[in-house]
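[1] Sequence and predicted structure, then a few things I'm wondering about:
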Amino acid sequence: MASLRGLSRPARSLPLSQLPRQTYTACSIRCASSQAAKAEAEEDLQELETDSLLHAPPLSEEEKRQFRPWKRALDRQFMLPSGRYQYHPPKYNRGPLHPIQSPPSSDPVARDFVPGPFNFPRLKHTYQSTIAPDLMTLLYEHTPPGTPKNETPQRLRGWDGSSPYHKNRPLRGPRGGPNLPLLERDITFKNIPEIKEVTIASYVPEAVKDPEHLLAARTAMLALTGTLPTVTKTKHSIAQWGIKEGEKAGVKTTLIGNAAYEFLDRCIHLVFPKIKDWKGISATTGDGSGNLAWGFTPEELKLFPEIEVNYSMYPAKMLPGCRVFVKTTATSDRHARLLLQAMGVPFYGKV
């Protein structure tokens, strides 16, 4: 660079290929090591092209026959090591203190990178702009400073002490199941309920004797969700129904993110209004932890636009019904119903 600055302005405007070799060599040779480095650099620069390919003349037929890039690559003595210049994310995460950490999922190099999203569902936009602020405002409960907090009651059952073996034993679980339901938390700006995932499942017991029913159910589920559903198998044997354990008798798929909002948008604005004499969804639905569910009969499944447009493609009387499970981040069924009511899902009956 120092030698190029010393040139005159007309000389600097010329391309490097037209300059004599002596004009851009080193100004002074200080020692033998610098002379050897210069010679090695000139050898490395022999393979560089000084002119742009846009201004180069086209190759002749003889040059095309002699052009063999693979042979030139094999004849090259020094190759760049691929492992030094290519980054590969670790296959396993070995903890937060390990010196090698996986990149975030938003990085295209990451192993769990998923491109997108390429759209923004209307229902999700409505949730972020209107529903979430309204839920946070309407359910706000002001607590004056200094108010004592209500202690959570003991939900596990103790022992009556009728046996000496009851001493120092852990408390028993609740009646009716081994798991405790979630405690309802007050809605704040940190835990506004939202849709987490939607699972659509279809049980087809006729597929045990006729596999074509399973094919029709899987095709309908693929058209509804856009994802390839998985085949489910029976867990128990029921002699009255002729079902054995391990037989293929259903399909299911899970929608996450924008796909879940788009499916709910179609249910609320396209399918629910077309159902005749429909009261709505029972208000008693839910598992106690903020997850709600409802079902569609085969007649109601025909109302989806994906099924209606190609209804003649499905065999007669083979289109099954399905069950929709909506998983939310709410900690109670009451908050989950408030979320779906704000989105447009109708409920009926007393809780």
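    Structure received.
[2] C-alpha only now, for contacts and for neighbours.
    OK.
[3] who touches stretch 227-243?
    205, 208, 218, 221-222, 244-253 (Cα atoms under 8 Å, 6 or more residues apart in numbering).
[4] Go through these and flag which are in helices.
    In this view, the contacts of stretch 227-243 that belong to helices under DSSP state H are R218, M221, L222.
[5] ok, how many other residues are close to the spatially closest residue to the second one that is not a sequence neighbour?
    In other words, M221. In space, not counting the residues next to it along the chain, M221 is nearest to P229; the distance is 6.7 Å by Cα to Cα, 6 or more residues apart in numbering. Under the neighbour criterion other Cα atoms under 10 Å, P229 is assigned a count of 20.
[6] Could you report the distance from P229 to A73?
    To A73, P229 is 48 Å away according to Cα to Cα, to the nearest Å.
[7] next one: G242
    Relative to A73, and taking Cα to Cα, G242 is found at 68 Å.
[8] do you know how far Y203 is from A239?
    Applying Cα to Cα to Y203 and A239 gives a distance of 17 Å.
[9] between the two, who's got more neighbours?
    Higher neighbour count among Y203 and A239: Y203, with 21 against 8, using other Cα under 10 Å.
[10] residues near the residue nearest to that one when sequence neighbours are not counted, how many?
    Distances taken as Cα to Cα, 6+ apart place G250 nearest to Y203, at 4.3 Å, with adjacent residues excluded. Residues within reach of G250, counting by other Cα under 10 Å, total 26.
[11] dump the residue contacts of G250.
    A201, S202, Y203, V204, P205, A207, L214, A217, V231, T232, K233.
[12] can you do 6 Å?
    By Cα atoms under 6 Å, 6 or more residues apart in numbering, the contact list for G250 reads S202, Y203, V204, V231, T232.
[13] here's the one I want to compare it with:
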Amino acid sequence: MNILENYYKKVIRFDLINKFSYNNLGSIPELKKIILNFGCKSFEIKNIAASLLALELITTKQGTVTKSKRANILLKVRKGYPVGCVVILTKTKMYQFFFKLSTEVFPTLKDFKGLNVSKKLNNKSFSFTLVDLINFKELEKQFYLFTHLPPLNLILVTNTKTRKELVYLLTSFKMPFI
């Protein structure tokens, strides 16, 4: 069991029960999954392969290539062309990645004051973008392969019902908010 998973089960769940009222234990909010997504602007196979390799190194889980669902004349994309890659983390891999993100990546980011909780915050998920990906130790060793990576989109999916519950859950996990 990971440190964050244990912390959630022993501390955060009881804090949520004391702060909000729940009828049953199944309705207590929890972190369901983390989705990591690269959207590549150039459709060259070497850029998509580099971003897929970067995702696999960061998460230790094999990613999948996403393909376009419809054609777009302005972007010069045909239907079925690869446009990015995605990895969905659940259970222990999710908590391991979240721990690595909060202890290794956020403290080493340049000019990082915290994540902005905007008005676009959804009740069930929180998303943000990381531009500088060299802060991951796995990518730092072979930085020459990953110099032109697109920004990494991260989506934290929960089962909260209100915005207050979502913000409270993420701040209890020590997410650095402004």
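    Ah, there it is. As the structure is a prediction and not an experimental result, all values here were calculated from the model.
[14] Fetch the TM-score of the aligned pair.
    The TM-score (TM-score structural alignment, normalised by the length of the second structure) is 0.89; 176 aligned residues with a Cα RMSD of 1.8 Å.
[15] Quick check, K124 of the second structure in contact with T160.
    Yes. Counting by Cα atoms under 6 Å, K124 of the second structure touches T160, with 5.4 Å between them.
[16] which of the two has more neighbours?
    The neighbour count for K124 of the second structure versus T160, taken as other Cα under 10 Å, is higher for T160 (21 against 18).
[17] Tell me who's in contact with the more buried one.
    Contacts of T160 of the second structure (Cα under 6 Å, 6+ apart): P29, K124, L166.
[18] at 7 Å instead, please
    By Cα atoms under 7 Å, 6 or more residues apart in numbering, T160 of the second structure lies in contact with P29, N123, K124, L166.
[19] Now check the first structure for the residue matching the last one.
    L166 of the second structure maps onto A336 in the first structure, with residues paired by TM-score structural alignment.
[20] Just say helix, strand or coil for the most centrally placed residue in the second structure.
    By Cα atoms, centre = their mean, the second structure has its centre lying nearest to L154, at 2.8 Å. Recorded secondary structure, L154 of the second structure: strand (DSSP: H, G, I helix; E, B strand; the rest coil).
[21] what do we get in the first structure for it?
    Using TM-score structural alignment, L154 of the second structure pairs with V324 in the first structure.
[22] Surely its match and S202 touch.
    No. Using Cα atoms under 7 Å, V324 of the first structure makes no contact with S202, being 9.0 Å away.
[23] one step back: the contacts of G250 of the first structure in strands, which ones?
    S202, Y203, V231, T232 (DSSP state E).
[24] Can you lay out the residues you listed as TSV showing distance to F263 of the first structure?
    Shown next, in TSV, are those (distance: Cα to Cα, whole Å):
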residue	distance to F263 of the first structure
S202	16
Y203	20
V231	20
T232	21
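[25] K190 of the first structure: which of these is nearest?
    Each of these was scored against K190 of the first structure by Cα to Cα, and S202 proved nearest at 35.2 Å.
[26] so who does the spatially closest residue to the closest one that is not a sequence neighbour touch?
    Once flanking residues are discounted, S202 of the first structure sits nearest to C322: 4.4 Å by Cα to Cα, 6+ apart. By Cα under 7 Å, 6+ apart, the contact set of C322 of the first structure is I200, A201, S202, G295, F296, T297.
[27] tell me, how many neighbours does the equivalent of the fifth one over in the second structure end up with?
    Counting by TM-score structural alignment, F296 of the first structure corresponds to L130 in the second structure. Other residues near L130 of the second structure number 13, with proximity taken as other Cα under 10 Å.
[28] returning to that earlier point: let's see the ChimeraX selection covering just the buried ones among the contacts of stretch 227-243 of the first structure.
    Only the buried entries of these go into this ChimeraX selection, using 16 or more other Cα atoms under 10 Å:
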select :205,208,218,221,222,247,248,249,250,251,252,253
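[29] tell me, stretch 247-262 of the first structure lands on which residues of the second structure?
    Under TM-score structural alignment, the match for stretch 247-262 of the first structure is residues 81-96.
[30] ok now that stretch, how far from the chain's centre?
    Computed by Cα atoms, centre = their mean, to the nearest Å, the separation of stretch 81-96 of the second structure from the middle of its chain amounts to 8 Å.
[31] Any idea how far apart the tips of stretch 90-107 of the second structure sit?
    24 Å.
[32] which of the residues in it are buried?
    Quick answer for stretch 90-107 of the second structure (16+ other Cα under 10 Å): K93, M94, Y95, Q96, F97, F98, F99, K100, V105, F106.
[33] In helices, which of those residues fall?
    Checked against DSSP H, those include these in helices: K93, M94, Y95, Q96, F97, F98, F99, K100, F106.
[34] got the contact list for the aligned residue in the first structure for the last one?
    Using TM-score structural alignment, the partner of F106 of the second structure in the first structure is F272. The neighbours of F272 of the first structure, taking Cα under 7 Å, 6+ apart as the test, come to nothing; the list is empty.
[35] L264 of the first structure versus F272 of the first structure, what's the distance?
    F272 of the first structure is 10 Å from L264 of the first structure, by Cα to Cα.
[36] Would you state the strands of the stretch 151-300 of the first structure in chain order?
    Taking DSSP state E, counting those that start in this stretch as the test, the strands found in the stretch 151-300 of the first structure are 195-203, 230-233, 248-256, 281-282, 291-296.
[37] how about TSV for those, with distance to R122 of the first structure added?
    Compiled in TSV, the strands of the stretch 151-300 of the first structure are given as follows (distance: least, Cα to Cα, whole Å):
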stretch	distance to R122 of the first structure
strand 195-203	14
strand 230-233	28
strand 248-256	16
strand 281-282	23
strand 291-296	22
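[38] so which of those gets nearest A11 of the first structure?
    strand 248-256 (64.1 Å).
[39] if we can go back for a sec, tell me the counterpart of the residue nearest to M221 of the first structure in the second structure.
    Superposed on the second structure with TM-score structural alignment, P229 of the first structure falls opposite G63.
[40] Kindly report the same for R9 of the first structure.
    So, by TM-score structural alignment, R9 of the first structure is left unmatched.
[41] Could you list the residues in contact with whichever helix or strand K164 of the second structure is part of?
    Following DSSP states H and E, one finds K164 of the second structure within helix 163-172. With Cα under 7 Å, 6+ apart as the test, helix 163-172 of the second structure has contacts from I12, N123, T160.
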